[in-house]
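Chemist: give me a 3D structure for the following:
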Amino acid sequence: MQDEGRPHQEEEQMLALVKAFEAMMAAGDSKFFDHDDLEMLIEHYLERGSLRKAQQVHHYAIGLYPESLGLQLREAQILAGNGKHVQAIPRLKNLLSFEPRNEEIHLTLANIYSQMHEHKLALHHFRELLSFSDSELKKELFIDVALEHENLGEWKQAIRVLHDALREDPSNETALYELAFCYDKEGRIQEAEAFYLTYIDDFPYSFAAWYNLGNARQRLGKLKEAVEAYDYAILIEDSFAPAYHQKAEALTAMENFGDALEVHKEALGLDIPQPSTYCYMGECLEHLGKLDEAAEYYHQCLELDANFLEAHIGLGVLADLREDHSAALEHMAQALLLNPNHEDTLLMMATILKKMGRHEEADTCLVQLLERNPKHVEAWEERIDNMQALEAHDQALILLDNAFEHVPPTSTTLGYKQFVSLFALRLDGEALRLLDHLLLADFDGMNQLLETYPGLLDDTRVASRYERMKP
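Modeler: As a prediction, this is how the structure comes out:
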């Protein structure tokens, strides 16, 4: 019972100390304060970011205790807090020569070097500390060392240290999350999945392990197994909102939009409403064909964040589905104001402009997209479609030559477009030879082409090839 009241008692003592010192300064008096009390007072102000007050206490304290190493350390910490790292480091190194195993000096130096992006020097001091610190501090130090390796892009070393952290303290949740991040950076997702499965064998009630297992499985495309892992995480910790969000994402990827929507609703009851949640709910409703409800959620998203790009795009898609192309264009234009080079928006805007017969403007959007990403196959397809809609087949063939410089020449979708333009220009021999190859490589592609150009089968040469090659 006495231990339970100690933090409150210490807080009261600190408030009394603060009050006494500030009253003395306000009155312009000079009183005696115990050395340890003054150190505690400086630390109190440093923790709260009150650097000016910490400096004021230090100035007063050093007059009483000019030889104090502890106050010299506080002075270095104040300098570091003010961004004067170059001045702080020599003082700390000098103190270290007197107390080479002082934990606080090593920690202060390590943190200063980390802030200066001198991560190898930070690692030196963190590792020095590991050599003599107690087990409680080691739990934190392993994470500090791992983070410095991450800052250096040394993912393998970070993974090794994080495993050390878990051996020291298997319940270290920070280590579990950082391991997931490092395995992801290394592209070792299968190894991550195997690790979390092994960990769960020993610690089956770790919601963090189940959650990270779900994330690994989702990255591997094991969506059903990912949902199961998220369910276990939620079962253990039903207020852990990230598990709901990730479960909903996995269900959406499975095109299970109804269940995803319900999980998003559950998440709303646990967390401060996020614009992204409302937007994802709008997308689910859009896929379920509930366009009016979808629009409501997109608007709710924009009420929280007027610049949420995906919500503007979503409203544009809804307007396009309703064949209200002018409204769709307005929403896409708003999205482009937020991100002028957003590839999906440029592509959708070009598609809408094409539907409106504004082919030159559509081409301008596609040119802008392809200048940024010349390997964007869908943009090449749309640009060539746009030329073919204008019956500019010579230009379409030139574009196809350009496209094949950037995308695989084995693309049958572009190949069928090439056939259309060759055939339209009466280059029958070349067109029919290409068609023979395409029908062998991708017969279904011909069925898709016939949805746009059903009249192709009126030509007996095309029809006979089509019938002959039918699987």
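Chemist: please count neighbours and contacts with C-alpha atoms only from this point.
Modeler: Will do.
Chemist: any idea which helix or strand carries A350?
Modeler: Using DSSP states H and E, A350 sits in helix 343-355.
Chemist: and E382, by the same measure?
Modeler: Secondary structure (DSSP H and E) places E382 in helix 377-389.
Chemist: quick check: next helix or strand after that helix?
Modeler: Counting by DSSP H and E, the next helix or strand C-terminal to helix 377-389 is helix 393-403.
Chemist: any residues touching that next one, and which ones?
Modeler: Residues outside helix 393-403 that contact it (CA atoms under 8 Å, 6 or more residues apart in numbering): 374, 377, 380, 384-385, 387-388, 414, 418, 421-422, 424-425.
Chemist: in the stretch 201-350 of the chain, which spans are helices?
Modeler: Taking DSSP state H, counting those that start in this stretch as the criterion, the stretch 201-350 of the chain contains helices spanning 207-219, 223-236, 241-253, 257-268, 275-287, 291-304, 309-321, 325-338, 343-355.
Chemist: here's the other one to compare against:
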Amino acid sequence: MEFSQPDDNNNYSLTKFESMLKTNNVLFFDSNEFENIIHHYLENGKVALAKKAIKMGLEQHPTSVNLKLFQTEIYVLEDKLEEADKLLNTLYIVEPLNEEIYIQKANVLSKRGEHQKAINTLTIALDLSIDDTSGSSDLYSLIGMEYLFLDQFENARENFSKCLEIDMHDYSALYNIIYCYDFLSQNNEAINFLNNYLDGNPYCEVAWHQLGRQYFSIKDYDKALAAFDFAIISDDRFVGAYLEKGKVLEKQKQYELAIDNYKITLALDEPTSFALLRIGHCYDKLDKDDLAVQYFYKTVHEDPLLDKGWIAITKFYNKKHNFQKALYYINKAINIDGDNVVYWKLYAQINQRLNFLEEAERGYKRTLDLGNYELQTWLSRTDILIALGEFEAAVLNLIQAAEFYPETAEIEFRLAGLYISLHESQKARYHLKNGLLLNEDYAFIIEELFPKILNKPSFKQMLLDLKKSI
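Modeler: Model prediction:
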């Protein structure tokens, strides 16, 4: 459906309509006025007001196809697909060549997950709009989106490309084309496409920006830097280009220049937590601790729910061996993202350094529960359980670890020490022998974790016998 551009008449119609709602006086509007009012409310997300306008519009113009099409749009928004279908079938009898009917029908099919049928329906609408280039562009875009739902990225890209053929400044289509290339990991193809596009549109900051991102992906940092510079030349207030340029300069270890670019974004627009965090990391790389932590604090002040900000402060204090502060801030990060393995591992390590063994064990257990099965995580949890005197829990932990890391000397010697402590000499002998066969150099684990065992005559004899038999 086409609509008049917003003008004084439209503003008057809106004012008149809203005044009518307040006074309950029924005023007359022609159908075009209702269409523009409804379109305005839908564009601004005021669905309730749009529904009132549709209801009143149909009361005054009960045969208006366009107003009924707006009704189907509301049905689709509210997932009332059966109602939408019935109304569209009725409208089709009246106006079988109305392309908007096919578009709304495609919306219904798409909502039902019938994306290929939606594409077929949109293709009919495309045939009907052959003389309407702007309408064709919208339809190619809708078809492209349906192909994205089907993960048919080549077909999607082909349709978005047709949008660009109609309007080379359709940046939404441009972004979608690059999205398709990105999903298919076709960076070089994307670079060729963007270079060809820029031949015809050399001052397009969006294309330069996307080209820089592609070069960044393939680690061609010099070309990425040049592309972002061209984006800035095309639009010197393009915040995204300065941010990306800062990232490239960081990769090149030009931290001062990276900071300069990040700070430009703070001057051009509202401060972003991303820019503040990157500035903090740059100062950290330059060993300017006071400035680094200052910007990390600014980051969490700007966005208190950004876990990466809290983790940056945690790592800063951890590096400075200020473990009490590090613990305070790692708890902040975990409260925001309680399923992050890295955070729980850091939580466990900090608690371990503070000798808060119960909390450290809890951290390592949570790390394992979240799927981090690194050998060191199993071993660290075991060693803490041993220190806590939880020998049986330590054994169970190691048996689980052995499923992932069979024939591992570090596991076998720990099991040997644990079984001796639990007075299960046969099992201890079995695992001690395994440890000696796998790597005798790890025998120091017994001395380190179970120092009292070394002085036991029974252990000395067991060790002597095993060494003779191997």
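Chemist: mean shift between the helix holding E382 of structure 1 and structure 2?
Modeler: Following superposition, helix 377-389 of structure 1 is found to deviate from structure 2 by 7.8 Å on average (mean CA distance after the TM-score superposition for structure 1).
Chemist: which other helices and strands does that helix contact?
Modeler: Applying 3 or more CA pairs under 8 Å, 6 or more residues apart in numbering; DSSP states H and E, we find helix 377-389 of structure 1 packed against helix 343-355, helix 359-372, helix 393-403, helix 412-424.
Chemist: that older thread, could I get the helices of the stretch 201-350 of structure 1 in a markdown table, plus columns for mean neighbour count and distance to Y199 of structure 1?
Modeler: Putting the helices of the stretch 201-350 of structure 1 into a markdown table (neighbours: other CA atoms under 10 Å; distance: least, CA to CA, whole Å) gives the following:
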| stretch | mean neighbour count | distance to Y199 of structure 1 |
| --- | --- | --- |
| helix 207-219 | 25 | 7 |
| helix 223-236 | 20 | 13 |
| helix 241-253 | 23 | 18 |
| helix 257-268 | 19 | 27 |
| helix 275-287 | 23 | 31 |
| helix 291-304 | 20 | 38 |
| helix 309-321 | 23 | 37 |
| helix 325-338 | 20 | 44 |
| helix 343-355 | 22 | 40 |
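Chemist: quick one: closest of those to L369 of structure 1.
Modeler: Closest to L369 of structure 1 of those is helix 343-355 (CA to CA; 6.0 Å).
Chemist: average offset of that closest one relative to structure 2?
Modeler: Taken over the aligned residues, the distance from helix 343-355 of structure 1 to structure 2 averages 2.5 Å (mean CA distance after the TM-score superposition for structure 1).
Chemist: that helix vs helix 359-372, what angle?
Modeler: Angle, helix 343-355 of structure 1 to helix 359-372, by axes from the mean of the first three to the mean of the last three CA atoms, to 10 degrees: 160 degrees.
Chemist: on that earlier part again, hmm, who's touching the helix holding A350 of structure 1?
Modeler: With contacts defined as CA under 8 Å, 6+ apart, helix 343-355 of structure 1 is touched by 313, 320, 325, 328-329, 332-333, 335-336, 359, 361-363, 365-366, 368-369, 379, 382, 386.
Chemist: now do stretch 418-437 of structure 2
Modeler: With contact meaning CA under 8 Å, 6+ apart, stretch 418-437 of structure 2 is reached by 391, 394-395, 407-413, 415-417, 442-443, 453, 462-463, 466-467, 470.
Chemist: ok, stretch 189-203 of structure 2 next?
Modeler: Stretch 189-203 of structure 2 has contacts (CA under 8 Å, 6+ apart) with I178, Y181, D182, C204, A207, W208, Q210, L211, Q214, Y215, A231, S234.
Chemist: export those residues to a markdown table and tack on distance to L58 of structure 2?
Modeler: Formatted as a markdown table, the contacts of stretch 189-203 of structure 2 follow (distance: CA to CA, whole Å):
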| residue | distance to L58 of structure 2 |
| --- | --- |
| I178 | 43 |
| Y181 | 46 |
| D182 | 46 |
| C204 | 45 |
| A207 | 45 |
| W208 | 49 |
| Q210 | 46 |
| L211 | 50 |
| Q214 | 51 |
| Y215 | 55 |
| A231 | 49 |
| S234 | 49 |
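Chemist: just the closest of those residues to Y262 of structure 2, please.
Modeler: Distance to Y262 of structure 2, by CA to CA, is smallest for A231 among the contacts of stretch 189-203 of structure 2, at 15.4 Å.
Chemist: so what does that closest one match up with in structure 1?
Modeler: Using TM-score structural alignment, the partner of A231 of structure 2 in structure 1 is A233.
Chemist: need the contact list for that match.
Modeler: A233 of structure 1 neighbours (CA under 8 Å, 6+ apart): S206, F207, A208, A209, W210, Y211, F240, A243.
Chemist: what residues are up against S380 of structure 2?
Modeler: The contact partners of S380 of structure 2, by CA under 8 Å, 6+ apart, come to Y364.
Chemist: how far away is it from A360 of structure 2?
Modeler: Look at S380 of structure 2 and A360 of structure 2: by CA to CA, to the nearest Å, they are 9 Å apart.
Chemist: ok, Q349 of structure 2 next?
Modeler: From Q349 of structure 2 across to A360 of structure 2, the span is 7 Å (CA to CA).
Chemist: repeat that for K253 of structure 2.
Modeler: Distance from K253 of structure 2 to A360 of structure 2, counting by CA to CA: 36 Å.
Chemist: the two: who's more crowded?
Modeler: Legend: neighbour count by other CA atoms under 10 Å for K253 of structure 2 and A360, higher for A360 (26 against 14).
Chemist: with adjacent residues omitted, what lies nearest to the more buried one?
Modeler: A348 (4.1 Å; CA to CA, 6 or more residues apart in numbering).
Chemist: picking that back up, go through the helix holding E382 of structure 1 and flag the buried ones.
Modeler: Neighbour-count burial for helix 377-389 of structure 1, counted by 16 or more other CA atoms under 10 Å, picks out V377, A379, W380, E381, E382, R383, I384, D385, N386, M387, Q388.
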